[in-house]
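S.K.: Here is a sequence with its predicted model. Questions after.
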Amino acid sequence: MPDSNDLLVIGECVADIVRLPGAAEQVHPGGSPANVAYGLARLGHGVTLLTQLGPDAYGRQIRAHLAGAGVEVRTDGATAPTPCAAVSLDGAGRAAYTFEITWALGAVALERPPRHVHTGSVAAVMEPGATGVVAAVDSLRAAATVSYDPNVRPELMGDHEAAVRRVESCVALSDVVKASDEDLEWLYPGQAPERVAERWLATGPALVLVTRGGDGALAVLPDGRVPVGAPPVDIVDTVGAGDAFMSGTLHALDAHGLLGADGRERLRSVDRATVTDVLRHAAASAAVTVARAGANPPDAAELASALGGTGR
């Protein structure tokens, strides 16, 4: 059995209520950090998710969904309703969200520190919970590598300048950062995503990844950029695509021995061939997800198949 203390994800769960014209609404378990935890567990990793879930039908559905993949769910015992989001899809399967969410995660004790911590999205910017999340990550990073995905939701970010400062403080705490070109456009309007990624890299991370939808993705390293194309795929919807990219990234980094305090220095000197392999895994994970409904990332066998049988 995987060790559930191996990887720790801190962040929100959200019930995604998908509404399509002429069809009954469907409820999918979601929330960016929860999706990453689920994706990692599907790939065989031991994962603990620190989150909030209400004592309601959505909360029970999400808890069962996560547990079914092997995620250990830890909450602070709060009884606020489970966050939800109305998800509408356009003709190309692109998702737009309207949220009903509060985030006030309290302290949750851990028996021992994890090797890696991931956070992002609403959890790292929405108060009153965000301050505690960032403090928890900061306290754990001596023993663990850290990854971060801002997963910008403009309607939940609050004041723009304050949100940018919060995001930049999380970037500086992290070893690996992933952001979409849409995230970066909201944070820094009119600025080239590659230039923003280079600036972020200079503040602390070893690796900054930029996803570009159908145009693939880009890794920014101290010695340059590494691009990867998006695998051809018939898109059903894009729900959870960025989260699957993140879980695929962490899966591949771990396979290369680049997670954990003992992997941090190797991560800082990672070569371009290794980064290319990581990006291939991440892009393939996202491609499997967009080819089916909801945030439904691949398991290890599906990822290997998407990579042509070469997956780890």
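M.R.: Received, thanks. The model shown is predicted, which means the values in this text are computed figures rather than measured ones.
S.K.: drop to CA atoms for contacts and neighbour counts, all remaining ones
M.R.: OK.
S.K.: give me every residue that touches Gln52.
M.R.: Counting by Cα atoms under 8 Å, 6 or more residues apart in numbering, Gln52 makes contact with Glu12, Cys13, Thr75, Asp76, Gly77, Ala78, Thr82, Trp103, Leu105.
S.K.: Out of those, who's the most crowded?
M.R.: Cys13 (31 neighbours; other Cα atoms under 10 Å).
S.K.: That residue touches Pro29, doesn't it?
M.R.: Yes - using Cα atoms under 8 Å, Cys13 is in contact with Pro29, at 7.5 Å.
S.K.: which residues are in contact with both of the two?
M.R.: Ile62.
S.K.: List just the nearest of the contacts of Gln52 to Pro33.
M.R.: Ranked by distance to Pro33 (Cα to Cα), the contacts of Gln52 are led by Glu12 at 6.1 Å.
S.K.: In this structure the closest one contacts Val36, no?
M.R.: No - Glu12 is beyond contact range of Val36, at 10.8 Å (criterion: Cα under 8 Å).
S.K.: remind me, longest helix of this structure?
M.R.: helix 272-290 (DSSP state H).
S.K.: can you list contacts of that helix?
M.R.: Contacts of helix 272-290 (Cα under 8 Å, 6+ apart): 216-217, 219, 226-249, 252-253, 256, 295-298, 302-303, 306-307, 311.
S.K.: Please indicate which of the residues you listed are buried?
M.R.: Among those, those scoring as buried are 216-217, 219, 226-231, 235-249, 252-253, 256, 295-298, 302-303, 306-307, 311 (criterion: 16 or more other Cα atoms under 10 Å).
S.K.: Any buried residues in stretch 260-267, and which?
M.R.: Here stretch 260-267 shows Gly260, Ala261, Gly263, Arg264, Leu267 as buried, counting by 16+ other Cα under 10 Å.
S.K.: Now the terminal residues of that stretch, how far apart.
M.R.: End-to-end distance for stretch 260-267: 10 Å, by Cα to Cα, to the nearest Å.
S.K.: From the chain's centroid, how far away is it?
M.R.: 20 Å (Cα atoms, centre = their mean, to the nearest Å).
S.K.: Mind listing residues that contact it?
M.R.: 115-116, 141-145, 175, 206-207, 257-259.
S.K.: Just say helix, strand or coil for Thr203.
M.R.: coil (DSSP: H, G, I helix; E, B strand; the rest coil).
S.K.: putting a second one here so we can go through both:
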Amino acid sequence: MSDFLVVGECVADIVRTPGSPDVPHPGGSPANVAYGLARLGRPTTLLTQLGQDDAGRLIGGHLASAGVKVLTDGQAGVATPTAVVTLDGRGAATYDFDIGWTLRPVDVPAGVRHVHLGSIGAVQPPGAAAALDVAARLRGSATVSYDPNVRPALLGGRVEAVARVERCVALSDLVKASDEDVEWLYPGEPAASVARRWLELGPAVVFVTLGGSGALAFTRAGQVTGAPVVVEVADTVGAGDAFMSAALDTMAGLGLTGAAARPDLPAAFDGPALARTLHRAGTAAALTVSRSGANPPDAAELAAALSPPGAAR
């Protein structure tokens, strides 16, 4: 039995740095979130598509190493998606995708307490319909989260993309987006304004990450600012996914997963709870950007990073 069900794509990230050989890394935002949750000790299943190819074997082994259970729709002849990730001199990443998403309806595990939707798998047809159907079916017993993780090259027109994203937001109890996601979806509109728009659709909390400038949390009661956790950046691959995993782990630790907890979410996500979530999630993201690839911390590593200097470990 898994506490968490993550629905979405796996992608082999071919990391390209000028002057260096290409290096393949397991990736895909939902896969990264599932991996991060499992590393933090949360029983997690990933509903995805994986090809019987080198990239699929790389990702499958990577997920298994953390204890992630992989569930597919059983389709034959599916190729594992790839993305060429080009890093600039500051470690910032741009992506060039070769991806298809044709997920079909499947039976999902019983006992899931939380469903996470993410990125391409939540909005790209035809597979997005099956992904959203899972969230809608399980919402009666599970809480739901969503990260748009916008990839403009795969979203088509902005108006249609916003409609798809807002449909996912409306299904969710917790939403996380980057400031870059917000800017692409709603050009020129402040993050606080977008967060309020999304809160009106249904979520109890919206997080907006700001890269090296920290993160913000919004509820109907107000806003909390999370200070940046300063590290030397190797690359930014997987930073937002590590933030998401740690935020969901914190949510579970507060006893706020499962549909029965939904009425309690607005009161439970008060200022101190949001501040703690921002700090834990920001620290997880900082640890991830301090090394290459989407390599989030495990529970012991995150606990050590959060310990006061000089504390016994």
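M.R.: Sure thing, it's come through. The structure displayed is predicted, hence computed values, not measured ones.
S.K.: out of the contacts of Gln52 of structure 1, who's nearest Ala135 of structure 1?
M.R.: Out of the contacts of Gln52 of structure 1, the member with the shortest distance to Ala135 of structure 1 (by Cα to Cα) is Leu105, at 11.9 Å.
S.K.: pretty sure the closest one contacts Glu127?
M.R.: No - between Leu105 of structure 1 and Glu127 there is no contact under Cα under 8 Å: 9.2 Å.
S.K.: Give me the most central residue, structure 2.
M.R.: By Cα atoms, centre = their mean, structure 2 has its centre lying nearest to Asp241, at 4.1 Å.
S.K.: what's the residue mapped onto it from structure 1 in contact with, if anything?
M.R.: Under the alignment by TM-score structural alignment, Asp241 of structure 2 pairs with Asp243 in structure 1. Asp243 of structure 1 makes contacts with Ser32, Pro33, Asn35, Val36, Gly39, Ala286, as judged by Cα under 8 Å, 6+ apart.
S.K.: Just these: which are in strands?
M.R.: Among the contacts of Asp243 of structure 1, no residue falls in strands (DSSP state E).
S.K.: In those, find the pair that's most separated.
M.R.: Across those, the longest distance by Cα to Cα is 15.1 Å; it joins Pro33 and Ala286.
S.K.: Stretch 148-167 of structure 1 corresponds to what range in structure 2?
M.R.: Taking TM-score structural alignment, stretch 148-167 of structure 1 hits residues 146-165 over in structure 2.
S.K.: and the matching stretch, which residues are buried?
M.R.: Neighbour counts over stretch 146-165 of structure 2 (16+ other Cα under 10 Å) mark Tyr146, Asp147, Pro148, Asn149, Val150, Arg151, Leu154, Leu155, Ala161, Val162, Arg164, Val165 as buried.
S.K.: so what's the fourth one up against?
M.R.: If you count contacts by Cα under 8 Å, 6+ apart, Asn149 of structure 2 has them with Ser29, Gly118, Ser119, Ile120, Ala177, Ser178, Asp181.
S.K.: can you do 7 Å?
M.R.: Going by Cα atoms under 7 Å, 6 or more residues apart in numbering, Asn149 of structure 2 touches Gly118, Ser119, Ala177, Asp181.
S.K.: do you know how far Val220 of structure 1 is from Asp271 of structure 1?
M.R.: Relative to Asp271 of structure 1, and taking Cα to Cα, Val220 of structure 1 is found at 12 Å.
S.K.: average gap between whatever helix or strand Met244 of structure 2 lives in and structure 1?
M.R.: Met244 of structure 2 is part of helix 239-253 when elements are defined by DSSP states H and E. Following superposition, helix 239-253 of structure 2 is found to deviate from structure 1 by 0.4 Å on average (mean Cα distance after the TM-score superposition for structure 1).
S.K.: right, and the helix or strand after that helix?
M.R.: Remark: after helix 239-253 of structure 2, the chain's next helix or strand is helix 265-268, criterion DSSP H and E.
S.K.: What residues sit buried inside that following helix?
M.R.: Leu265, Ala268.
S.K.: More neighbours: Val220 and Asp271 of structure 1, which one.
M.R.: Neighbour count, other Cα under 10 Å: between Val220 of structure 1 and Asp271, Val220 has more, with 22 against 12.
S.K.: would the more buried one count as being in a helix?
M.R.: No - according to three-state DSSP, Val220 of structure 1 belongs to no helix; its state is strand.
S.K.: Contact partners for the equivalent of it over in structure 2?
M.R.: With TM-score structural alignment defining the correspondence, Val220 of structure 1 maps onto Phe218 in structure 2. Residues near Phe218 of structure 2 by Cα under 7 Å, 6+ apart: Ala195, Val205, Val206, Phe207, Val224.
S.K.: Pipe those residues into a markdown table and attach distance to Pro109 of structure 2 and secondary structure per row.
M.R.: Listed next are the contacts of Phe218 of structure 2 as a markdown table, based on distance: Cα to Cα, whole Å; DSSP: H, G, I helix; E, B strand; the rest coil:
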| residue | distance to Pro109 of structure 2 | secondary structure |
| --- | --- | --- |
| Ala195 | 32 | helix |
| Val205 | 26 | strand |
| Val206 | 27 | strand |
| Phe207 | 28 | strand |
| Val224 | 35 | strand |
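S.K.: of the contacts of stretch 260-267 of structure 1, buried ones?
M.R.: Buried subset of those (neighbour count, 16+ other Cα under 10 Å): Arg115, His116, Arg141, Ala143, Ala144, Thr145, Asp175, Ala206, Leu207, Leu258, Leu259.
S.K.: wait, what's in contact with the first one?
M.R.: When contacts are counted by Cα under 7 Å, 6+ apart, Arg115 of structure 1 is found next to Asp6, Leu7, Ala143, Ala144, Thr145, Leu259, Gly260, Ala261.
S.K.: Pick out whichever of the residues you listed sits closest to Leu89 of structure 1.
M.R.: Closest approach between the contacts of Arg115 of structure 1 and Leu89 of structure 1, by Cα to Cα: Leu7, at 32.0 Å.
S.K.: Helices along structure 1, start to end?
M.R.: If DSSP H is used as the criterion, the helices of structure 1 fall at 32-42, 57-69, 129-140, 160-173, 181-187, 193-201, 241-255, 264-268, 272-290, 300-306.
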